[in-house]
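Novice: next one to model:
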Amino acid sequence: MIQNYTEQYAGLWEKCSIQMPEFSCVYLKRDKHRKENFLDQFLETINAFRKDRIRGKSYSEVELQLFISNIRDFLCNGLDFTDGQLELMFSDKMLEITRTFVRQAKAFDPDLTFNDIFQACRNMWIMNGLQLIMGIPMQVTPSIFAYSMLYPYTDNLIDDPNVSGFEKLVFSERFRNRLSGVKLESRNNTENAIFRLVGMIENEYSRNDFPEVYHSLLGIHDAQTNSLKLLQQKNLIEDAEILKICLAKGGASVLADGYLVAGKLTEEQRYFLFGYGAYLQLLDDIQDVEEDFAAGLMTVFSASVFRVSLDEKLNKTYWFGEQVMESLEFFNGQHIELFKSLMRRSMDLFVTEAIAQVPEAYSRKYVTAFEGFSPFHFLYIRKRKEQFAPYNGFLLTAIEEFAFAESLISAG
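Specialist: Sure thing, here's the model as predicted:
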């Protein structure tokens, strides 16, 4: 299934236009200066909040709600999210879900860092969005919690320089066996946590009644394992193969999201979810192009960056996303058009900021044209880069601070 979808979407990518994107928002210099003032004020608020929490200050719920209100104001006045989009992001239900997830994560493992929990939250929010468009009540189900939590653990192990390559290969094989249904005794605390999370999924979805759930989990595991070629076989893989590996990794991930949300999917839903995940992977790779290049990790973008401009590849990514979003017509949940507009606005900001951060990867004419779509001057963005931590983006920085404030409320 994954190979079939990979081939289909690779074909779609090749057919996508290389024409410049058509963004709805164009900003004049006076607009940018005004919005930069909003961002300056917002960063001052964030820095004060960070200093206070380093000093161990306790916050009242009123103070935390005021901070969350400041985040919402910035997203409205600084980044031009609409009232409807913000209501979707900051609804009482979403706040409740975030608090519930943070409480469950801390109860599951008190030693988890906030960054680990935030990484898990990001995946949970994607799955909440899928619940919305599928017409399923938004909540933290055992499988949503478990799947979202799996990847801080596995990523931390794979990224740990103190764990040998051989140990990582052994873990990968043991993890695959556990996903296949083999009962294994855990060898350490990390394996114990991972195996417990797989057990949560098994308790919600029986392997006999929902075999596709487990096929999808094996699919993302195999796609991630295959993606190691992008680091290990530099200069030995052709561009077409790099594209397919990246599409498979992203597509398999969100396809698994869908199965863990709904248990069963229609063919049309599977097709959209795979494409949606592939699109998100391409956007991640655009954001990370400089880091990937430095690490020797080949992606659609880092494989040729600084040798040829990425103008056409970024244009193709934009139109690829437009094609994917058309498939939302296969869903009958709530707020489909609002969800689509929220995704478009968020992705436009990610793409624009990615160009601002690494302008040398694009032609000068292209950078100049894209700066017109940015609410901030590109030079301003680069000067503020160190304050957009840890994910380097003004949108994700805002969302990260929101999640941290919510984690403090949930602990209260």
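Novice: switch to C-alpha atoms for all contacts and neighbour counts from now on
Specialist: OK.
Novice: other SSEs contacting the particular helix or strand that has Ser172 in it?
Specialist: Here Ser172, judged by DSSP states H and E, is contained in helix 165-179. Under the contact criterion of 3 or more C-alpha pairs under 8 Å, 6 or more residues apart in numbering; DSSP states H and E, helix 165-179 touches helix 189-204, helix 211-226.
Novice: make it 10 Å
Specialist: helix 142-159, helix 189-204, helix 211-226 (3 or more C-alpha pairs under 10 Å, 6 or more residues apart in numbering; DSSP states H and E).
Novice: can you tell me the closest non-neighbouring residue to Leu150?
Specialist: Ile194 (6.1 Å; C-alpha to C-alpha, 6 or more residues apart in numbering).
Novice: wait, the one you found sits on Asn156?
Specialist: No: using C-alpha atoms under 10 Å, Ile194 makes no contact with Asn156, being 11.8 Å away.
Novice: compare neighbour counts for these two and give me the winner.
Specialist: Here Ile194 and Asn156 are compared on neighbour count by other C-alpha atoms under 10 Å; more neighbours surround Ile194, at 21 against 12.
Novice: list the contacts of the more buried one.
Specialist: By C-alpha atoms under 10 Å, 6 or more residues apart in numbering, the contact list for Ile194 reads 146-147, 149-154, 175, 178, 186.
Novice: for Phe38, same thing?
Specialist: Per C-alpha under 10 Å, 6+ apart, neighbours of Phe38: 32, 73-75, 77-79.
Novice: work out for me the element it sits within.
Specialist: helix 29-54.
Novice: from the chain's centre, how far out does that helix sit?
Specialist: How far helix 29-54 lies from its chain's middle: 24 Å, per C-alpha atoms, centre = their mean, to the nearest Å.
Novice: for the helix or strand following that helix, buried residues please.
Specialist: Sequence order places helix 61-77 as the next helix or strand after helix 29-54, per DSSP H and E. Of the residues in helix 61-77, 64-65, 67-68, 70-75 count as buried by neighbour count, 16 or more other C-alpha atoms under 10 Å.
Novice: now do the helix or strand just after helix 61-77: which elements does it pack against?
Specialist: For helix 61-77, the succeeding helix or strand toward the C-terminus, using DSSP H and E, is helix 83-89. Applying 3+ C-alpha pairs under 10 Å, 6+ apart, one finds that helix 83-89 makes contact with helix 61-77, helix 92-108, helix 114-134, helix 336-357.
Novice: and this one, please, so the two structures can be compared:
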Amino acid sequence: MDNLDTDTYFEFKTYEEFRKERLKLNYDCTLKLWYSLPDTLPTNDNNRVRRQTRKQQRARFRKIRHYLVYAILFKKTSLKKKIKSTVFRLWNETLNIPPSNDEFIRDLHQLMGRVTVEFCNRGRQYDPTISYEELFKAGRSVWFMSAFHLECNLPLSFTDSMLGYNMLYPYTDDLVDCNDISREAKADFAKIFHERLLVGEPTYDSQVHFDGKQSNVTELNLPSSLQAQANRIVKIFDMVKFIENDWRRGGEYEGVYMSLTTIHEAQMKSTLQHARTEDDYAPTMVQIEQISAEKGGASVIAAGFLLQGRLTRAQMAYLEYIGFGLQLIDDLQDLKGDMKNNHRTVFTQTLAEGRTLDAPTARLIQYCYCAPAYEKFSDDQRTVSDGETDVTLAQYVRVLMMMLSVLLVLEAASRLQKYYSRKFYRELSSLSPLRFHHLKLIHIEKRLWSLVQKHWFN
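Specialist: I've put the predicted structure just below:
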């Protein structure tokens, strides 16, 4: 990534050129790195890698528990500020991330809280039937988009395109991954949605602003194979209208729609990950790795385009790297469900081949710790340190994302003990800031989701 020109925009006249160059960049920033990494856990040579004794893990858990109790009990007293300052320092120490001033951490979480609450409110406003679980799944991407906003020193605000893109996740995934929908219907949807994303509606008018009210299902012109899915498809198309509110078609922001088309293609390609008993079809590990890298990277570069309209090659490279890592973390978290549905990921395929999860989990942790997390963009200037370091806002957020990613890997692995060798599981647990039997019960993302929505950090 060091030789990429940060000032060169990733822009092409045709989608075919965009797709070809994007796939080359994807491989260079994901699988090329993945294949080069050892399948053993990292050593302490990396200053972010920290091994813990059980005594240290127990002591940290007690400290976290005590200060969280104090924070709740004394929330409305004069001790509030002092206690939360201690909690913020404990946050940095637990995740092994650079120290920063309390005001920055509080402001960061308040910003995230406002964006999260607005996303939930507007999501329910558009679709009152959407479930808490669907909003939570979609909201995880909202957090990433917010983080990338900060990494690029952009003002953090919630936009129509953020709503549209993140609400696409529960709607399209349920349709594409559903085993009850025929292959014919999925193929028809793939063709129609590809056209809707890349070209737009025949009646598209850049002067028309979508008001956020659900469109009429009867206005859809769907083939017979998709009639049963009309209620879901109309919502999917409405999400594209939200995106069109922010990014006008036919101008300098065509990369937005090319990136959305790319993730749609990758999502449809992921259906090849479903092993079938009726015809003994099963994908190979090489196919699975390729699809995972393309899909993961595509989902994150699309988010980047929706935030800025245009991306440099360096930003694209960074997002491809991040996206593959997030995809693998998601796959490890969903391992039991994927096994039940015969969905092959790097992890379920490893088990299908009769091996433990030791090697891919170790390699994923190595991947999370790689140098791209420290990459700088040309506008990486604002400092948020506490005086002891010169860590910029972008650096802090990147390291925070890296260490949270490692923690999510550890949390997922802590619940999958029977799929690891005893020796590896014991060594893996030493990388955790808490004992595994505590970590597995926390549900980090859902706990943070709840705290942020409740403005706990205010």
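Novice: quick one on the thing from earlier: the residue nearest to Leu150 of the first structure pairs with which position in the second structure?
Specialist: Using TM-score structural alignment as the criterion, the counterpart of Ile194 of the first structure in the second structure is Ile236.
Novice: surely Leu407 of the second structure and Leu431 touch.
Specialist: Yes: under the criterion of C-alpha under 10 Å, Leu407 of the second structure makes contact with Leu431 at 8.9 Å.
Novice: superposed on the second structure, what's the mean shift for the helix holding Ser172 of the first structure?
Specialist: In the superposition against the second structure, helix 165-179 of the first structure averages 3.0 Å from its aligned positions (mean C-alpha distance after the TM-score superposition for the first structure).
Novice: returning to what we had before: what is the nearest of the contacts of Phe38 of the first structure to Tyr5 of the first structure?
Specialist: Nearest to Tyr5 of the first structure, judged by C-alpha to C-alpha, of those is Leu79 at 34.3 Å.
Novice: my read: the closest one touches Leu39, true?
Specialist: Yes: in this structure, Leu79 of the first structure is within contact of Leu39 by C-alpha under 10 Å, at 9.2 Å.
Novice: overlap in contacts of those two?
Specialist: Residues touching both Leu79 of the first structure and Leu39 comprise 376, 394, with contact defined as C-alpha under 10 Å, 6+ apart.
Novice: Val142 of the second structure maps to what in the first structure?
Specialist: Match for Val142 of the second structure (TM-score structural alignment): Met124.
Novice: so who does the nearest residue to its match once chain neighbours are set aside touch?
Specialist: Leaving out its chain neighbours, the residue that sits closest to Met124 of the first structure by C-alpha to C-alpha, 6+ apart is Ser148, at 5.7 Å. Residues in contact with Ser148 of the first structure (C-alpha under 10 Å, 6+ apart) are 101, 105, 117, 119-127, 142, 197, 257.
Novice: any chance of the helices and strands packed on helix 83-89 of the first structure in CSV, plus distance to Arg53 of the first structure?
Specialist: Below are those laid out as CSV (distance: least, C-alpha to C-alpha, whole Å):
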stretch, distance to Arg53 of the first structure
helix 61-77, 12
helix 92-108, 18
helix 114-134, 13
helix 336-357, 28
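Novice: which one of those helices lies nearest to Asn235 of the first structure?
Specialist: helix 336-357 (24.5 Å).
Novice: residues in the second structure aligned with the closest one?
Specialist: Going by TM-score structural alignment, helix 336-357 of the first structure sits over residues 394-415 in the second structure.
Novice: pull out the buried residues from the matching stretch.
Specialist: Neighbour-count burial for stretch 394-415 of the second structure flags 394-414 (criterion: 16+ other C-alpha under 10 Å).
Novice: and the aligned residue in the first structure for Arg310 of the second structure, which of the three is it?
Specialist: Following TM-score structural alignment, the counterpart assigned to Arg310 of the second structure within the first structure is Lys264. Recorded secondary structure, Lys264 of the first structure: coil (DSSP: H, G, I helix; E, B strand; the rest coil).
Novice: Lys264 of the first structure: neighbour count?
Specialist: Neighbours around Lys264 of the first structure, by other C-alpha under 10 Å: 16.
Novice: can you check His149 of the second structure too?
Specialist: Using other C-alpha under 10 Å, His149 of the second structure is surrounded by 18 other residues.
Novice: one more: Leu319 of the second structure?
Specialist: 27.
Novice: which one of the helices and strands packed on helix 83-89 of the first structure lies closest to Ile18 of the first structure?
Specialist: Of these, nearest to Ile18 of the first structure by C-alpha to C-alpha is helix 336-357, at 15.1 Å.
Novice: helix or strand right after the closest one?
Specialist: With secondary structure assigned by DSSP H and E, helix 336-357 of the first structure is succeeded by helix 364-371.
Novice: chain center to whichever helix or strand comes after that following helix: distance?
Specialist: As assigned by DSSP H and E, the chain's next helix or strand after helix 364-371 of the first structure is helix 378-383. Chain-centre distance of helix 378-383 of the first structure: 23 Å, with C-alpha atoms, centre = their mean.
Novice: just checking, what packs against helix 378-383 of the first structure?
Specialist: helix 29-54, helix 336-357, helix 364-371.
Novice: closest one to Val182 of the first structure among those helices?
Specialist: helix 336-357 (38.5 Å).
Novice: mind giving me the packing neighbours of that closest one?
Specialist: For helix 336-357 of the first structure, the packing partners by 3+ C-alpha pairs under 10 Å, 6+ apart are helix 83-89, helix 114-134, helix 267-287, helix 289-295, helix 311-326, helix 364-371, helix 378-383, helix 394-411.
Novice: by contact count, what packs against the second one?
Specialist: Helix 114-134 of the first structure sits against helix 83-89, helix 92-108, helix 142-159, helix 239-262, helix 267-287, helix 336-357, helix 394-411, with contacts defined as 3+ C-alpha pairs under 10 Å, 6+ apart.
Novice: now do the contacts for Glu204 of the first structure.
Specialist: Applying C-alpha under 10 Å, 6+ apart to Glu204 of the first structure gives the contacts 141-143, 210, 260, 263.
Novice: roughly how far apart are the counterpart of it in the second structure and Lys75 of the second structure?
Specialist: In the second structure, the residue equivalent to Glu204 of the first structure is Asp246, according to TM-score structural alignment. Asp246 of the second structure sits 40 Å away from Lys75 of the second structure, going by C-alpha to C-alpha, to the nearest Å.
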